[in-house]
Structure formats: structure tokens, C-alpha cells
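Colleague: Quick one: sequence plus predicted model below, questions after.
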Amino acid sequence: MSEHESNKPWFKQLWPWLLISGPALAAIGCVITIYLAVNLYSDKPVRDGVVKRGLKVEQLKVEQDRK
């Protein structure tokens, strides 16, 4: 490494940006994932006669009067 290259400030060198880019991209991906989860895939209202338990949606069995 030449003396000129070692005198550069840290933000003008390549290696700090390579080290910062991984965690920065992960943080951006996390923010995008949380945004999509809250706005697009939040719990939607369920019709009458349907019960949602976690990720499973079940149809309620309606008992008919037998006479």
C-alpha cells in the first residue's frame, strides 16, 4: 500500500463501505418487510360463520334443529 493511499480519509476508501453495506441492506430489508406486513398482510375481517385461529381459518359448523 502506498503512503498516498493510506492518507485518505476513511470515507474515501472502499473497505468501510463494503463493511457497512451488508448491515445497511439488511436494515433496509427489515423496514420494508415490516411495512409490507403491517399494511398489506394484516388481519382482515372474517365473514360470519368463520373463525380464525392463528394462521388457520375454519368454517363453523351450524347445527340444525332436528325434530
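Modeller: Great, that's in hand. Residues are numbered from 1 along each chain as shown.
Colleague: rest of the way, CA atoms for contacts and neighbours
Modeller: Fine.
Colleague: Tell me the spacing between residue 8 and residue 27.
Modeller: 28 Å (CA to CA, to the nearest Å).
Colleague: second one coming, line it up with the first:
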Amino acid sequence: MKAESQSSKHWWKQLWPWLLILGPALAAIGCAITIYLAFTVHADEPVRDGIKRGLKVEQVQP
């Protein structure tokens, strides 16, 4: 009788669905925070000019 009552619980009362949802949810939250910071904190910084020659990047002299 006890085994029947545990298997008839609703899915939101179980632990495993929440553990499976937690990983992608945290990744989505982290992605949203990263996009927010990229557009608000570093949006006004200029891109440094440089010349790429092979694997080396040299700064352009003004």
C-alpha cells in the first residue's frame, strides 16, 4: 500500500524533476546575466585598433 501512494504523487512533488530542471535553468539565468552585463557595462568601451599579422596583434601607432 505504501508503494502505491508514493508512485501516485504529482510530478511537482517529486525531487527528480526539479533536479533535472535545475541545470538548464541555471545555465539560462547565467546566460541572461552575461548578456545583460555585456550590453550595459562594456557597451561604451571602444574597440582597440590593431593589425593582425599571423598570430601576433600589433597596436597601431597614432
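Modeller: Yep, that arrived. No experiment lies behind these values; they were computed from the predicted model shown.
Colleague: TM-score for the pair, please.
Modeller: The TM-score (TM-score structural alignment, normalised by the length of structure 2) is 0.70; 55 aligned residues with a CA RMSD of 2.5 Å.
Colleague: all helices for structure 2, in order.
Modeller: Taking DSSP state H to define them, one finds helices in structure 2 at 2-7, 16-40.
Colleague: contacting residues around stretch 16-36 of structure 2?
Modeller: By CA atoms under 8 Å, 6 or more residues apart in numbering, the list of residues contacting stretch 16-36 of structure 2 from outside reads 11, 12.
Colleague: Pull up the aligned stretch in structure 1 for that stretch.
Modeller: Matched against structure 1 by TM-score structural alignment, stretch 16-36 of structure 2 falls on residues 15-35.
Colleague: okay, which residue is most central for structure 1?
Modeller: Centrality entry for structure 1: nearest residue to the mean C-alpha point is residue 33, 2.2 Å, by CA atoms, centre = their mean.
Colleague: follow-up on the earlier one: just the helices of structure 2: most buried one?
Modeller: Comparing these by mean neighbour count (mean count of other CA atoms under 10 Å), helix 16-40 comes out on top with a mean of 11.
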